[in-house]
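Trainee: Just to be clear, the model below is a prediction. Sequence and coordinates:
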Amino acid sequence: MAYLFGLVKQISLGRLLLVLSLIALFLSFLLVFGMSSLMRDRAVHELSREEARQTSQLVFQSLYSAMRKGWSKAEINEAITRLNAQFPDLKIRIYRGAVVAAQFGAMPHEADEVARDAVVQRALREGNEVLLIPDAHSIRYLYPVHATAECLACHTQSHIGAVHGVIDITYPVTHLKVSLGGMLNMMVGYTLSIIALVFLLLYFKLRHLLVLPIAQLVGVMREISSDLNLSRRVEFGTPLRELQHLAAYFNGLLKTVHDYNAKLEELSTHDPLTGLYNRRKFEDFLRYEIIRATRHQHSFSVIMIDLDNFKYINDTFGHPIGDLVLEELTSLLHDGLRKGDVLARLGGDEFAIMLPETEAASGMQVANKLHLSLADKVFELPVGKIRCTASFSLVSFPEDGKTEEEIYTSMDVVLYKAKTHGKNQVMTADNEADRSMMTVFKQGDFLRAALHEDRIEAHLQPIVRVSDGSVMAFEVLVRIRDGEVIVPAGEFIEVAETLGMAQALDKEVFRKGLAHFARVSARHPEALFFFNLFPRSFNDLDWVRGIPQMLREAGVPCERIVLEITEREALPNITQVRAAIEELRGTGIRVALDDFGSGFSSFLWLKYLPVDFVKIEGSFVQQIVHDERDRIMVEHINSMAHRFGLKTIAEYVEDEATARMLVEIGVDCAQGYYFGRPARPE
């Protein structure tokens, strides 16, 4: 059978089951025939002995009864003849022992027959039963008759135990009477043995051909899951075609996943265009170098490169030409670096170089060399010859930063300085102004992180009617949550405007503020929402004009929204601002002139800008109880606004005395800590 399986190099599972079934059937036939032969031999050797003994005893008792009646030899021979006639399939012969023959005489021809038959001689001599199978169709049983005490009454010359004779019986096996219970027990036992053997055969063969390969596959999958080792492969030593296909497809899948994983790993650490390390990998190198430099007490330098006017190349010649410029620049930078230096593309047209164990002076030499090489480089491109310049910033560890964040901030600050000083030059952080700008950039990182991590919050401060203290509106104010600390807008507004992040904050506050509208309206169904936009947000008039659509999408009526502007928004482009305000007011949105009185031209805007509210500068309001000049200013602003048909709102009201005086002056509304601090709706 092993030879048969060895011949089959590939076999399907269905064919395997068919082959195993045929083999099991063949073995079952062999076992049945073998068991039949064993049963026959057992019947002959065991069951036939008992039947022959019983038959011999019956014959002996018949002859013994005749002899006790005094029958002669002729009568005894006649009785034997009758027995043979009665049992035609049996052949019965009687042989007298020596003691009986000596006293009563031998049978005719008996001596000659005994002399020719050694088996009879042995039975007469030894006195033992003898069972013979002369051929496949018959058996022969010799039953010796031993003398008993009763026999000695006639056989006076004998003694107890002497062999008086042998009864020789021969009969066919086909007429053998076998015990039904014994036969059934044998059949059940042999059948169970056959089933057990076939089961063991199928178990071990299927275990070898099917179970063990599947267990091996599961083991490989477990190793891949635990160790993430995609180089493992399944190797089956089985002829089953399905398992071979399973192994082949599984190994192919592993190879595909391994290749994709390698590509993804390459893409996760390298820039696909230039093949350089990307920002993520550069940050890993930078972190490692900071640890190494700190441990060994040495410096290293980082150069950041930003191409000047690269957008012009992309817009004029197309992005494919821009990509060629970046590839050429990569080659130029590579040629100017040492083997251990790390060159990376941070994104767009920004590159960074890390110079391990390099002090600022040596790093400056490298930066100047690369700057001159680029200045002299003429890029031969399909559209013609192109020159390209770049701004270089150089920072050093630990002078310009001791952490990854500080180094990045320093690079941004120095690069910003290079751009503002005319571009196409190499700059370092070398004065106190640069250090101050680094602080601003650090705060910018804080703002960017707050935006990215969704930590911008919209807090509401009530605006009340001073006549009765009822809530007229809420001003939506921006805050940043830093753990358990709430950072007020005064700490980051200037940074946001300096770094061009004001509009992003405005959009986030607008979104968060509108999300509070439904909750607040449930308690104050007529309250207005004042949004204090950053000055630079009004520079993007398209975004401002999109505010009504934003309100409609949020389900907020335009009539419930008030936009606050200052003269800083209006001053640079009053014509456009006026047109935008009129367009917004046409949708129902109202406008408030904020910080009125803080600038020299505040009164002029009442003439040119169509607004609905005037918010009186808080610095005048705070001291009206104690300073008559401030009170006069507030009175005149309030009077003038009312004559223009506008409502007034006093800011920075922090005590009851101030609130009472505002009632006397006739100011419409007020806001400040006296009426409520900025907080979330809940």
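Mentor: All right, it came through fine.

Trainee: hey, let's count contacts and neighbours off CA atoms from now on
Mentor: Will do.

Trainee: What residues of the strand ranked longest in the chain count as buried?
Mentor: The longest strand of the chain (DSSP state E) is strand 471-482. By neighbour count with 16 or more other Cα atoms under 10 Å, strand 471-482 contains the buried residues 471-480.

Trainee: Going along the chain, name the helices of the stretch 201-350 of the chain.
Mentor: Using DSSP state H, counting those that start in this stretch, the helices of the stretch 201-350 of the chain run over residues 212-227, 241-269, 279-296, 310-317, 319-335.

Trainee: So which elements touch the shortest one?
Mentor: The contact analysis (3 or more Cα pairs under 8 Å, 6 or more residues apart in numbering; DSSP states H and E) places helix 310-317 against helix 319-335.

Trainee: List of residues touching whichever helix or strand comes after the longest strand of the chain?
Mentor: Later in the chain than strand 471-482, the nearest helix or strand by DSSP states H and E is strand 485-487. Outside strand 485-487, the residues that touch it by Cα atoms under 8 Å, 6 or more residues apart in numbering are 479-481.

Trainee: redo that, cut-off 10 Å
Mentor: By Cα atoms under 10 Å, 6 or more residues apart in numbering, the surrounding residues in contact with strand 485-487 are 455-457, 478-481.

Trainee: The structure to be compared is supplied as follows:
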Amino acid sequence: MDTTEILSALLHPVIVTDGDLIIRFVNERARQILGISTEDAPSLSSLFAKLCERNGRPLAIDRIPQGRATAIHLNCNEFLKVDAMLHRHALADGGHCFEIHLDQNGSQSTLDPLTGLMERSQMFHLISRHRELGTGALILIDIDRLKIINDFLGYATGDEVIHALGQSFRGHTPAEVLIARWSGHEFMALVPPTHLGRTRELAELFNQLAHKLPLEHLPKLPGGRLSLSIGFTRFDARDRTQDPLSQVNSAVYEAKRTGRNRAIDAQTLTRPSIYLTGGSLESALAENRIVAAVQPIFDLATGEIVADESLARMITPEGKVIVAGEFIEAASSLQLAHQIDQTIIRQTINYCVTSHFRAPRAHFVNISGDFLRHPELIAETIATAMDACACTHPDQMDARQTKPLVIEITERELVDDTSDALHALQPLLDFGLRLALDDFGSGYSSYRYLLDLPFSFLKIEGELVRHIATNSKARRIVQHLQDMAEDLGLITVAEYISDQAIADTLVEIGVNWGQGFHLARPELMHPDPFSRIKLGTPMKHPLQH
């Protein structure tokens, strides 16, 4: 190994000059930190313009002592300043070697040791400054399946990937584009106004660079190459209503959700950030702003209310009611679903108690697969329900006595192994709660769950119900489902009844129960639960002629 190879391999910046201080060599680390592209041939004075003494005075070359360290500031750009020590050594041929050692004594290092890029804290500062000054763009780069690389090929290979990406990004992007190691598996690029028009091109370039990394072990991965999920967005100091960091996070999430290995413009997204929604959910849970809305379920033959379903709603601090469809994906992704389930279950049990003496009937409540993975919540549900039964159903305290609470679950929420699902549900069944299978007909596994689990109710998939009056295939499918349910002794429930034609068709087919906006809209639970819906007598509604 010759001298050049040794200097190139060093992890600290090295600059070598001849006796006249003309640069002969700059190693890769120096190019990274000082922002020198491979095509540049800078002078020593231009490089030293980026250095200054700790007191802020310019650093003069002729004042740098031989063989003794000089404390300096390294000015990598307008904002980034790093404490460092500069060493000057005389070479045998009359030349000079300048070495820069970053100050690592404190915890305020602004450079990532694995990649040589700036760290998150410094990039965050730069983003804040640039947002105050004018326009720019952010590109958030997430390494796809880095955990698989670490677990399958080892953490050394994972570090090799991160290091190689950092080197490649810095070596193939304009020096004006600032790049940082943002987290363990992420990089962030800050695009200046002069390169705004190239933002999408740069975002796609990062993935192209990842595809071409010549790493020895990557062919062992599925697909044989590395890929990235990337989000990008522009920002403008005149618009303070948007948070570009949240926007690029949302775009990366969307890139992963839609298949990875792609760059997504955050400006094209129509849904709020999953993380913003998650933050709102956590606040709502802490402040008791997750509430149940009750929708009546009717006997389609008689028009009487025979049950109801508790649906989760989030109330904003301003009083706006947010339906579950707008936050349930975030809740599932961020493992908050079980907390929402437990909140709604508690409210439904209380509702069951207060309504029992006026109109005892079944109360449906949804649970998630996340809830089933928390046996302590199942135990709490049973304990709460037992207390409720002591007040309203003292004759039903014994196990196996049928209780009014019905646990409703969709097949997508059940675990793959039905025996595991039954094991999780068994304490609820032993207590006397019944099961309803929601969205039946929406997936291939429905019949297997119906075979292996003791359901009492079958809720027909909403799309079939929506088209039942206008699509002969939908009608025949629902008819077959109804016939099967009758043979199995199951009660059928049709959701999403949106007009009279649908209601009439369901009655003709023989579907037992139904719910939907055409019959009754959900109502938020009230301190007096039945002050809005008088359930003591049959309700006059569109099914009654």
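Mentor: Good, I have the coordinates. What you see is a predicted model, and the numbers here were worked out from it, not measured in a lab.

Trainee: now the helices of the stretch 201-350 of structure 1 in TSV, with distance to Phe29 of structure 1 and mean neighbour count?
Mentor: TSV is the format used below for the helices of the stretch 201-350 of structure 1 (distance: least, Cα to Cα, whole Å; neighbours: other Cα atoms under 10 Å):
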stretch	distance to Phe29 of structure 1	mean neighbour count
helix 212-227	30	15
helix 241-269	29	15
helix 279-296	73	16
helix 310-317	86	14
helix 319-335	80	17
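
Trainee: and Gln86 of structure 1, what does it touch?
Mentor: Per Cα under 10 Å, 6+ apart, neighbours of Gln86 of structure 1: Ile80.

Trainee: That one -> structure 2?
Mentor: When structure 2 is aligned by TM-score structural alignment, Gln86 of structure 1 is left unaligned.

Trainee: do Asp315 of structure 1 as well
Mentor: Aligned counterpart of Asp315 of structure 1 in structure 2: Asp151 (TM-score structural alignment).

Trainee: Next up, the contacts around that match.
Mentor: Counting by Cα under 10 Å, 6+ apart, Asp151 of structure 2 makes contact with 157-158.

Trainee: now it: how far from His185 of structure 2?
Mentor: For Asp151 of structure 2, the distance to His185 of structure 2 (Cα to Cα, to the nearest Å) stands at 14 Å.

Trainee: what does Ile328 of structure 2 give?
Mentor: Distance, Ile328 of structure 2 to His185 of structure 2, by Cα to Cα: 26 Å.

Trainee: the more surrounded of the two?
Mentor: Neighbour totals were compared for Ile328 of structure 2 and His185, and Ile328 leads with 20 against 15 (other Cα atoms under 10 Å).

Trainee: Leaving aside the residues adjacent along the chain, what's closest to that one?
Mentor: Using Cα to Cα, 6 or more residues apart in numbering and skipping residues adjacent in sequence, the residue nearest Ile328 of structure 2 is Ala337, 7.3 Å away.

Trainee: same question, Glu508 of structure 1
Mentor: Ile456 (7.1 Å).

Trainee: burial of that neighbour, as a residue count?
Mentor: 22.

Trainee: what sits against it?
Mentor: Applying Cα under 10 Å, 6+ apart, we find Ile456 of structure 1 in contact with 447, 449-450, 478-482, 486-487, 505, 508-509, 512.
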